[in-house]
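Engineer: attaching a predicted model along with its sequence, questions to come.
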Amino acid sequence: MKTYNIACIPGDGIGQEVIPAGQTVLAALAAKSTEFRFDFHSFDWGGDYYRRHGVMMPADGLDALRPMDAILFGSAGDPDIPDHITLWGLRLKICQGFDQYANVRPTRILPGIDAPLKRCTPAQLDWVIVRENSEGEYAGVGGRAHQGHPIEVATDVSMMTRVGVQRIMRYAFKLAQSRPRKLLTVVTKSNAQRHAMVMWDEIAKEISAEFPDVHWDKELVDACTARMVNRPASLDTVVATNLHADILSDLAAALAGSLGIAPTGNIDPERRYPSMFEPIHGSAFDIMGQGLANPIGTFWSCVMLLEHIGLTAPAKQLMQAIEAVTADPQLHTRDLGGPAGTAQVTEAVCQQLHNK
């Protein structure tokens, strides 16, 4: 029996509720198998850790994560700590420290969910957004000077490198090639950003020559928001910069019904380091501790985790269990307009796994 070591970092807010739920579901899946098991390694990093130690995670935290097969992450964000400290001190420290340069966010309308696009069938909204996850607008290049004075200046520089753009484009084209429609949309803003985004466009064209069977087009990011609403069936795989994809993927999740159901994977495609999987909903302190958090985004992130470590059949079983639960409106959490809580949804998914 193979043992997979999974690092669990609940982080802040409802992350402390949905990550234990994710562990429960993974344990239920493993209980049915004689071929694999999970060892969960918990790390109490986040806002509470910051209040005790002045940092979001220890200086040698990456060394503790390095031997893991994968990381299950909750959320980073605390109303009493500036957002740039919580983000850069934990989530981005892991993403950049392990060069998880491909952020992958699948979106589709799950059974039983009433999505806001009334003229859209579930088959017409089945997307994967690939987000460049290591540079661009979130490269961290910039600074402030003359703070508090009329001449104060603050800069954030969007930095793109040829190797960074090449590798995310190649990843996106490969992903599009693996999907039935073999369709890729490259999101840009090169009409206004005439240096880095023009290079982005040029490299997309160069990489496209390696994938002659992939049909691709280019869309300005502002036009893409309208296209997602008005012509969802025209999209399949989408690749965008760090900032653009961050925004578009939240819109995508809302169009599919709720941010509470949306998963993401922070992937090191070369598998030099562990990849990290997380729901995209954030810490949601307003509902923390009330048992209201939707764990579906975490469960779907667990599906991505299983696929990444090679457990494709268990991943399919878990996705089927998730879909069976979302098909029942009585098992919808409040964000989906239903009466269920975190524990009830978790129990229902485990029961589905037990019955399979």
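Structural biologist: Done, it's in.
Engineer: from now on I want contacts and neighbour counts done on CA atoms only, so please keep to that.
Structural biologist: Noted.
Engineer: distance of residue 174 relative to residue 241?
Structural biologist: The gap separating residue 174 from residue 241 is 17 Å, by C-alpha to C-alpha, to the nearest Å.
Engineer: typo on my end, it should be residue 290
Structural biologist: 36 Å.
Engineer: between those two, which is the more surrounded one?
Structural biologist: residue 241 (28 against 11; other C-alpha atoms under 10 Å).
Engineer: thought that one was touching residue 132?
Structural biologist: Yes. Between residue 241 and residue 132 a contact is recorded at 5.1 Å, counting by C-alpha atoms under 8 Å.
Engineer: which elements pack onto whichever strand or helix holds residue 167?
Structural biologist: In this structure, residue 167 sits in helix 162-178 according to DSSP states H and E. Judged by 3 or more C-alpha pairs under 8 Å, 6 or more residues apart in numbering; DSSP states H and E, helix 162-178 is in contact with strand 126-132, strand 183-188, helix 196-208, strand 237-240.
Engineer: another structure for you, compare them:
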Amino acid sequence: MRSHTLAVLPGDGVGPEVTRAALTVLDAAESRFGFDTRRTDVPLGADHHLATGELLTDEATAELDRHDAILFGAIGSPRVPPGILERGIILELRRRMEQAINLRPVRLYEGVPTPIAGLTPERCDLVVVRENTEGAYVAQGSSVHVGTPAQVAVQESVNTWYAVERAVDFAYRLASVRRGRLTLCHKTNVLVEAGKLWTAVMESVGERYPDVETDYVHVDALCMHLPVSPERFDVVVTDNLFGDIVTDLGAVLQGGLGVAASGNLNLDGAHPSMFEPIHGSAPDIAGRGWANPAGACLSLAMLLGHLGEGEAAAAVEAATAAVLAGLPAPGGEAMGASTQELCERIAAAVADDATPEVPGSLMAQLAAVAAGRAAEG
């Protein structure tokens, strides 16, 4: 039997609720597809920080590093000042684990309501590949003359050929197993030096993928095109900050933050990749059963695809999409069912092999890309 090791970071707020839901769905996938996971809970988040003063310690890093993948819920609490948990755990974890890519699909599933009038699933199926370790998120900066009218804040943005090339190469690989189109999103008319580097990397790496069609769009133009004509895009590659912003806009198209998934990918297998819904910890609804587990379940599907469990990944995606299609609303009390009830429905649909696979499943495509990289390595 195939076996994988999984570190589980439930986190804060609704994080534990949606993570439990995803693990229930994972149980169903294991039973149907003949693999297993050995799971370890790792206590990182607000409660642990407030009790111990710890963020991401060397010991916790070593524990995570012993696993094949990480399933993450959400981090954040009004009891901890903004930036402490985010920088001290999330950004630090991405850096230590060399999670070079933040991968976020923007897909509208059949039957899921969207606020964009006239938008159909056929028109909304793209993936954003976000460089995940640099840009404005290197967390380097300084302030002087604090507390005076002369206060100055400097926040650094860093771009290296090495990190940009990793993101761009992965984006080309993904485009080559999808519809063969890759768009660079940046702001080259203002961020001139960074833009030059990104453009040069695109041209250099593109020589290895002659069958992939490429184009360029400014980030502000992308924010205009995305709600109006998302069908223009297949795979989009962009820097850390731009990727963070445009994918939240993308989540609106697909039904809201509660149904959006993401993966933080280590590309060489030296450290585990981490998968998480893109919604926050939502402490205002924690414990009420109002959190939609779809984002966590779709993140689980990405995790399975990355581990090479392509059939299970596609089944979890299909089951989640089928249950989403039957909801009167994508989140909150108006969903008409609790977090636990929804996860049980998704798990039952995974167990039922009559649930049709989503056409052009990203989860299966991830498995294909992972297999190609393994063959090369």
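Structural biologist: Now that the structure is in, tell me what you want to look at. Note that the structure is predicted; figures quoted are calculated from it, not measured.
Engineer: follow-up on the earlier one: of all the helices and strands packed on helix 162-178 of structure 1, which lies closest to residue 156 of structure 1?
Structural biologist: Comparing those against residue 156 of structure 1 with C-alpha to C-alpha, the closest turns out to be helix 196-208 (14.0 Å).
Engineer: list the buried residues for the very next helix or strand once past that closest one?
Structural biologist: Per DSSP H and E, the first helix or strand lying C-terminal to helix 196-208 of structure 1 is strand 215-220. Judged by neighbour count using 16 or more other C-alpha atoms under 10 Å, the buried positions of strand 215-220 of structure 1 are 216, 218, 219.
Engineer: shouldn't residue 198 of structure 2 be in contact with residue 166?
Structural biologist: No. Using C-alpha under 8 Å, residue 198 of structure 2 is not in contact with residue 166; the gap is 11.3 Å.
Engineer: what about those two, which has more around it?
Structural biologist: Each of residue 198 of structure 2 and residue 166 has its neighbours counted (other C-alpha under 10 Å); residue 198 has more, 25 against 16.
Engineer: just give me the match in structure 1 for the more buried one.
Structural biologist: Matched by TM-score structural alignment, residue 198 of structure 2 corresponds to residue 200 in structure 1.
Engineer: give me the number of neighbouring residues for residue 49 of structure 1.
Structural biologist: Residue 49 of structure 1 has 17 neighbours, counted by other C-alpha under 10 Å.
Engineer: now do the contacts for residue 141 of structure 2.
Structural biologist: Listed by C-alpha atoms under 8 Å, 6 or more residues apart in numbering, the contact partners of residue 141 of structure 2 are 153, 154, 155, 156.
Engineer: between those, which is closest to residue 58 of structure 2?
Structural biologist: The nearest member of the contacts of residue 141 of structure 2 to residue 58 of structure 2, counting by C-alpha to C-alpha, is residue 156 at 25.8 Å.
Engineer: trace that closest one over to structure 1, please.
Structural biologist: In structure 1, residue 156 of structure 2 lands on residue 157 (TM-score structural alignment).
Engineer: okay, buried residues for the helix or strand that that match is a member of please.
Structural biologist: If you go by DSSP H and E, residue 157 of structure 1 is part of strand 153-159. Counting neighbours by 16+ other C-alpha under 10 Å, one finds that the buried residues in strand 153-159 of structure 1 are residue 158.
Engineer: check the mean deviation of that strand from structure 2.
Structural biologist: Superposed on structure 2, strand 153-159 of structure 1 shows a mean distance of 1.0 Å to its aligned residues (mean C-alpha distance after the TM-score superposition for structure 1).
Engineer: which helices and strands does that strand pack with?
Structural biologist: Strand 153-159 of structure 1 packs on strand 136-145, going by 3+ C-alpha pairs under 8 Å, 6+ apart.
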